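A.B. asks: no sequence for this one, just the structure:
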């Protein structure tokens, strides 16, 4: 009969193993190669579909290129040309005004709806789905066509306004109202920020509201002193995301105003003018320079938002404003 030999384990070694836990597997020579192999689809995609086109666009922004002939290096002429281009300046003005109007209106509407849906009520799931639905289809061409028809002369909106004594002659053909029509379309697509706001509201402790009610705080005071500070990170996230998206509006504006931003250039957004220069006039070098100016502008706005957020965005565990 064979004897089984039992090797005693020293007390110190057993205690050391309990402290450090189980030993990790030694790294094999092929582990790095396997990791890069699994990452290869993403690496190939970002090089071919993102970094490659970006580098090419940066190069073309310093050239005169019409898609058919060899690019000719002209240095900073495309960038200097923008500031003397009246239509480029008009596109910057229209886009900035749109961002200044659409983003706050959309966020206020999304927060208001989220607060209404935050309380328990019958059919809550249906209402959430109904308000979120427009975000799924709002950017489509068909919705933009229907929206334009709704705000045209003698359409539904025009007839309703005429019923209360307001004659606009149709928003789609009126330079004073056409931009506001697109702002309302953006506000109608409030589903995505609404869901994010709703998730943030769910994280606010009910004890804070109860304590405020005991102290005699009214609804507005509770909203200003509890709700807004507690959801300020979510508010900042939505503000940043919606601002970046607003600078890139294209589909709805193109359907409503066409490549020339009709009527009277009131819907000549930056992306519309960029597209028209690049694929309408075949001035791809100039369009590339416009694209990089847009990137620079969005980057500066993003930095500004991050710098100002230090004074009003509060995170869990902070004693005050984030410094």
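C.D. replies: Thanks, I have it. For clarity, every value in this text was computed on a predicted model and none was experimentally measured.

A.B. asks: going forward, measure contacts and count neighbours with C-alpha atoms only.
C.D. replies: Fine.

A.B. asks: List the residues that contact the residue nearest the centre of the chain.
C.D. replies: Central residue check for the chain by Cα atoms, centre = their mean: the C-alpha nearest the mean position is that of residue 241, 2.9 Å away. If you count contacts by Cα atoms under 8 Å, 6 or more residues apart in numbering, residue 241 has none.

A.B. asks: ok, and for the helix or strand residue 97 falls within, which residues are buried?
C.D. replies: Residue 97 belongs to helix 86-118 when assigned by DSSP states H and E. Buried residues in helix 86-118, counted by 16 or more other Cα atoms under 10 Å: 87-88, 90-92, 94-95, 98-99, 101-103, 105-107, 109-111, 113-115, 117-118.

A.B. asks: for it, packing partners?
C.D. replies: helix 124-137, helix 178-188, helix 191-202, helix 232-247, helix 270-275 (3 or more Cα pairs under 8 Å, 6 or more residues apart in numbering; DSSP states H and E).

A.B. asks: Check which element follows the fourth one along the chain.
C.D. replies: Past helix 232-247, further along toward the C-terminus, the next helix or strand under DSSP H and E is helix 251-257.

A.B. asks: Quick one: list the elements packing against that next one.
C.D. replies: helix 141-150.

A.B. asks: Now do the buried residues in the helix it packs on.
C.D. replies: Under 16+ other Cα under 10 Å, the buried positions of helix 141-150 are 143-144, 147-150.

A.B. asks: residues in contact with whichever helix or strand comes after it?
C.D. replies: Moving toward the C-terminus from helix 141-150, the next helix or strand (DSSP H and E) is helix 156-163. With contact meaning Cα under 8 Å, 6+ apart, helix 156-163 is reached by 150-152, 167-171.

A.B. asks: out of the buried residues of helix 141-150, who's nearest residue 262?
C.D. replies: Distance to residue 262 across those (Cα to Cα) is lowest for residue 148, with 12.3 Å.

A.B. asks: Please report the distance of that closest one from residue 167.
C.D. replies: In this structure, residue 148 and residue 167 are 17 Å apart, going by Cα to Cα, to the nearest Å.

A.B. asks: got the angle between the helix or strand residue 305 falls within and helix 232-247?
C.D. replies: Residue 305 is part of helix 284-309 when elements are defined by DSSP H and E. Interaxial angle of helix 284-309 relative to helix 232-247 (axes from the mean of the first three to the mean of the last three Cα atoms, to 10 degrees): 160 degrees.

A.B. asks: Buried residues, helix 284-309. List them.
C.D. replies: For helix 284-309, by 16+ other Cα under 10 Å, it's 284-292, 294, 298, 302, 309.

A.B. asks: Which other helices and strands does it contact?
C.D. replies: helix 52-60, strand 63-64, helix 77-82, helix 232-247, helix 270-275.

A.B. asks: this is the other structure I want to compare:
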């Protein structure tokens, strides 16, 4: 028998944790700009606003001289500020009306554009175009010019003998014009609905047709259940966006929430308190209550979604 080869001296091996950290180092380096932006632009200002919500800070004085008032800003918000609750009512009304109608319009147009016909791509682009403009100031200005006393909308009504109204300057209709603007921008959820409709198996519709189901029964018993995850996704996003509306309300009311506070959205009221009245402590308290309210609404949507959102497998539950 030949002698066994001599053993090599044992080399120093790195600890598994150290080796794993070295492997992850390039990833952290690539993420560092985003992490830095998250800390400087988001995390630190949020913590600062939380501190300011317990102070009587007026923006003009140094931050170090902010007077600590404890829970006074929150107490004032809920008990001594009628405009606060008015802005809550306006915002909730806007969201409860505009969001469902926007989703209904998006789904209806998506069903029409889900068919194959000549020029369908052009129509999809045209319907999506308003969403590209988003909450731009220019779009809000155009909207004001269309719905004022001498605007294009009243000119169309005069053709059929209907006398128009100063829609954006009338407290009865100013908020409705904001809702109409929000509903008109249904392009983004429409594209998401289109993507969801493409995933519905055509075999289901063929089998339903063989069984004698009409278009309405197919929509109720096939399209809606199969599309429920996409509906839920759009509902969460559009609800959050609905509560965050600001630009159109600011432009239509000239930053005052008028006429007669009819368009005083929550975010606009927050802006007025923080940057017009320079009561940044109170505005910070409003911002944190708003954040908690949006979080609570999102949790409620997720909790109730389990009763009507249907996934194709158990993993999506």
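C.D. replies: Received it, and whenever you're ready, just let me know what you need. Treat the numbers as computed from the prediction; the structure is a model and nothing was measured.

A.B. asks: before we move on, back to that, so which of the helices and strands packed on helix 284-309 of structure 1 gets nearest residue 136 of structure 1?
C.D. replies: helix 232-247 (14.8 Å).

A.B. asks: what range in structure 2 matches that closest one?
C.D. replies: The aligned range for helix 232-247 of structure 1 in structure 2 is 228-243, by TM-score structural alignment.

A.B. asks: Translate residue 208 of structure 1 into the numbering of structure 2.
C.D. replies: Matched to structure 2 by TM-score structural alignment, residue 208 of structure 1 sits across from residue 204.

A.B. asks: Its match contacts residue 222, doesn't it?
C.D. replies: Yes: under the criterion of Cα atoms under 8 Å, residue 204 of structure 2 makes contact with residue 222 at 7.3 Å.

A.B. asks: quick one, which of those two is more surrounded?
C.D. replies: With neighbours defined as other Cα atoms under 10 Å, residue 204 of structure 2 and residue 222 compare such that residue 222 has more, 16 against 13.

A.B. asks: thinking again about what came up before, wait, which of the helices and strands packed on helix 284-309 of structure 1 is closest to residue 313 of structure 1?
C.D. replies: Of these, nearest to residue 313 of structure 1 by Cα to Cα is helix 232-247, at 5.0 Å.

A.B. asks: Looks to me like residue 60 of structure 2 is in a helix.
C.D. replies: No: using DSSP: H, G, I helix; E, B strand; the rest coil, the assignment for residue 60 of structure 2 is coil, not a helix.

A.B. asks: which one in structure 1 is aligned with it?
C.D. replies: In structure 1, residue 60 of structure 2 lands on residue 68 (TM-score structural alignment).

A.B. asks: aligned partner of residue 214 of structure 2 in structure 1?
C.D. replies: Counting by TM-score structural alignment, the partner of residue 214 of structure 2 is residue 218.

A.B. asks: And residue 195 of structure 2, by the same measure?
C.D. replies: So residue 195 of structure 2 corresponds to residue 199, using TM-score structural alignment.

A.B. asks: ok, now residue 298 of structure 2?
C.D. replies: In structure 1, residue 298 of structure 2 lands on residue 302 (TM-score structural alignment).

A.B. asks: Next, find the distance separating the corresponding residue of structure 2 for residue 97 of structure 1 from residue 234 of structure 2.
C.D. replies: With the correspondence set by TM-score structural alignment, residue 97 of structure 1 lines up against residue 93 in structure 2. According to Cα to Cα, residue 93 of structure 2 and residue 234 of structure 2 sit 19 Å apart.

A.B. asks: Same question for residue 307 of structure 2.
C.D. replies: 17 Å.

A.B. asks: who has more neighbours, these two?
C.D. replies: Between residue 307 of structure 2 and residue 234, residue 234 has the larger neighbour count (other Cα under 10 Å), namely 20 against 8.

A.B. asks: ok, for that one, nearest residue in space, not its chain neighbours?
C.D. replies: residue 189 (6.0 Å; Cα to Cα, 6 or more residues apart in numbering).

A.B. asks: can you count the residues close to that neighbour?
C.D. replies: 26.

A.B. asks: Counting neighbours, what do you get for residue 20 of structure 2?
C.D. replies: Neighbours of residue 20 of structure 2 under the rule other Cα under 10 Å: 11.

A.B. asks: so which of the helices and strands packed on helix 86-118 of structure 1 gets nearest residue 43 of structure 1?
C.D. replies: Among those, helix 232-247 sits nearest to residue 43 of structure 1 (Cα to Cα), with 25.2 Å.

A.B. asks: Report the mean deviation for that closest one after fitting onto structure 2.
C.D. replies: Compared with structure 2 after fitting, helix 232-247 of structure 1 deviates on average by 0.4 Å (mean Cα distance after the TM-score superposition for structure 1).

A.B. asks: List the buried residues of that helix.
C.D. replies: Neighbour-count burial for helix 232-247 of structure 1 [16+ other Cα under 10 Å]: 232-236, 238-240, 242-244, 246-247.

A.B. asks: cool, stretch 197-216 of structure 2 as well?
C.D. replies: For stretch 197-216 of structure 2, by 16+ other Cα under 10 Å, it's 197, 205, 208.

A.B. asks: same question, stretch 311-321 of structure 1
C.D. replies: 313-314.

A.B. asks: Likewise for stretch 66-75 of structure 1?
C.D. replies: 66, 71.

A.B. asks: Quick one: residues contacting residue 17 of structure 2.
C.D. replies: So residue 17 of structure 2 contacts nothing (Cα under 8 Å, 6+ apart).

A.B. asks: returning to what we had before: need the buried residues of helix 284-309 of structure 1 in CSV (columns: distance to residue 15 of structure 1).
C.D. replies: Shown next, in CSV, are the buried residues of helix 284-309 of structure 1 (distance: Cα to Cα, whole Å):
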residue, distance to residue 15 of structure 1
284, 70
285, 69
286, 70
287, 68
288, 65
289, 65
290, 66
291, 62
292, 61
294, 61
298, 57
302, 52
309, 49
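
A.B. asks: Which residue in structure 2 aligns with residue 127 of structure 1?
C.D. replies: Under TM-score structural alignment, residue 127 of structure 1 pairs with residue 123 in structure 2.

A.B. asks: residue contacts, that match?
C.D. replies: residue 113.

A.B. asks: Equivalent analysis for residue 38 of structure 2, please.
C.D. replies: Contacts of residue 38 of structure 2 by Cα under 8 Å, 6+ apart: none found.

A.B. asks: now for it: what does it line up with in structure 1?
C.D. replies: Using TM-score structural alignment, residue 38 of structure 2 lines up with residue 46 in structure 1.

A.B. asks: Distance from the helix or strand containing its match to the middle of the chain?
C.D. replies: Assigned by DSSP H and E, residue 46 of structure 1 belongs to helix 31-46. Offset of helix 31-46 of structure 1 from its chain centre (Cα atoms, centre = their mean, to the nearest Å): 29 Å.
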